[in-house]
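Engineer: Mind looking at a prediction? Sequence and model below.
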Amino acid sequence: MSDATSARCVKCWVHGRVQGVGFRYTTQHEAQKLGLTGYARNLDDGSVEVVACGEGEQVEKLLAWLKAGGPRSASVEKVLTEPSQGDPTWTSFKIRY
C-alpha cells in the first residue's frame, strides 16, 4: 500500500487573514467533502490550527486547498505542517471553540 492511500494525520497552522472570514466553517466543509476527521480552531495569535486525518491522498488535497488560500474571503500567508497522531475516536471534522 502506498502512502497516498494509507491513513495519515497532519496538524497545520494557517497564518494570514484567516479569522473572522469563515475560514473554519469553509475548512470543515472541504474536509467533510474529502471524508476527513479532525478539527479547525482559532488560536490566540490570529492563526487557525487544523488537524486532519484520513486517507493520505485526501489529506494532501486539503493541504493543497489550504496552501492555495482556502476560502476566497481569506488571505493565507503561510501554512506550517507536522505529522500528528490525531484521535482514533474522531468520527467527523468539527469546528473547535
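Structural biologist: Structure's in. What do you need?
Engineer: C-alpha only now, for contacts and for neighbours.
Structural biologist: Will do.
Engineer: End to end on stretch 57-76, go ahead and measure it.
Structural biologist: End-to-end distance of stretch 57-76 (CA to CA, to the nearest Å): 22 Å.
Engineer: Kindly report the same for stretch 78-92.
Structural biologist: First-to-last distance for stretch 78-92 - CA to CA - comes to 26 Å.
Engineer: for that stretch, which positions count as buried?
Structural biologist: V79, G86 (16 or more other CA atoms under 10 Å).
Engineer: ok, and here's another one to check against it:
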Amino acid sequence: MSALGFKAWVHGRVQGVGFRYSTQAEAKRLGVQGYARNLDDGSVEVLAWGEAEPVEALIAWLKAGGPRSARVDKVLVEPYQPAQPPRDFTTG
C-alpha cells in the first residue's frame, strides 16, 4: 500500500453548518482516514490519509464546496506525513 497524506485548511462558512460531520461521512465513504477539526480562526483543518485516489477525491470534494450548507471560499492544501498514521476518520 502506498499511502498519501495531505492537510487542508478550508475557509468560508464552514463552522456551525455540519461541515466536519459531512466531511467525516464523505471520508468514510471513500475509505480515507484522518480528521476534521474547527480552528479558532473560523476555518476547518482536514487531515486526509490513505490511498492516492480516494484521498485526492476527498480533497476535490472539499474544493468543490463540501456539503450544501457550507460556503467554501478557499482551500489550502499541503502534503503531510503524520508520525502515526490515523486508523479512522474523526471530528474534534
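Structural biologist: Thanks, I have it. Being a predicted model, the structure only gives us computed values, none of them experimental.
Engineer: Figure out how far stretch 39-51 of the first structure is from the centre of its chain.
Structural biologist: 9 Å (CA atoms, centre = their mean, to the nearest Å).
Engineer: sorry, that was for stretch 51-69 of the first structure
Structural biologist: The answer for stretch 51-69 of the first structure is 6 Å, by CA atoms, centre = their mean.
Engineer: do stretch 65-81 of the first structure as well
Structural biologist: Distance of stretch 65-81 of the first structure from its chain centroid, counting by CA atoms, centre = their mean, is 10 Å.
Engineer: Read off where it ends up in the second structure.
Structural biologist: Counting by TM-score structural alignment, stretch 65-81 of the first structure pairs with residues 61-77 of the second structure.
Engineer: Could I get the buried residue list for the matching stretch?
Structural biologist: Buried residues in stretch 61-77 of the second structure, counted by 16+ other CA under 10 Å: L62, K63, G65, G66, P67, A70, R71, V72, V75, V77.
Engineer: Please apply the same query to stretch 30-50 of the second structure.
Structural biologist: 30-38, 43-50.
Engineer: So which residues of the first structure form helices?
Structural biologist: 23-33, 56-67 (DSSP state H).
Engineer: Enumerate every residue touching the residue nearest the centre of the second structure.
Structural biologist: In the second structure, the residue lying closest to the centroid (CA atoms, centre = their mean) is V46, at 3.5 Å. If you count contacts by CA atoms under 8 Å, 6 or more residues apart in numbering, V46 of the second structure has them with K7, A8, W9, V10, G34, Y35, A36, R37.
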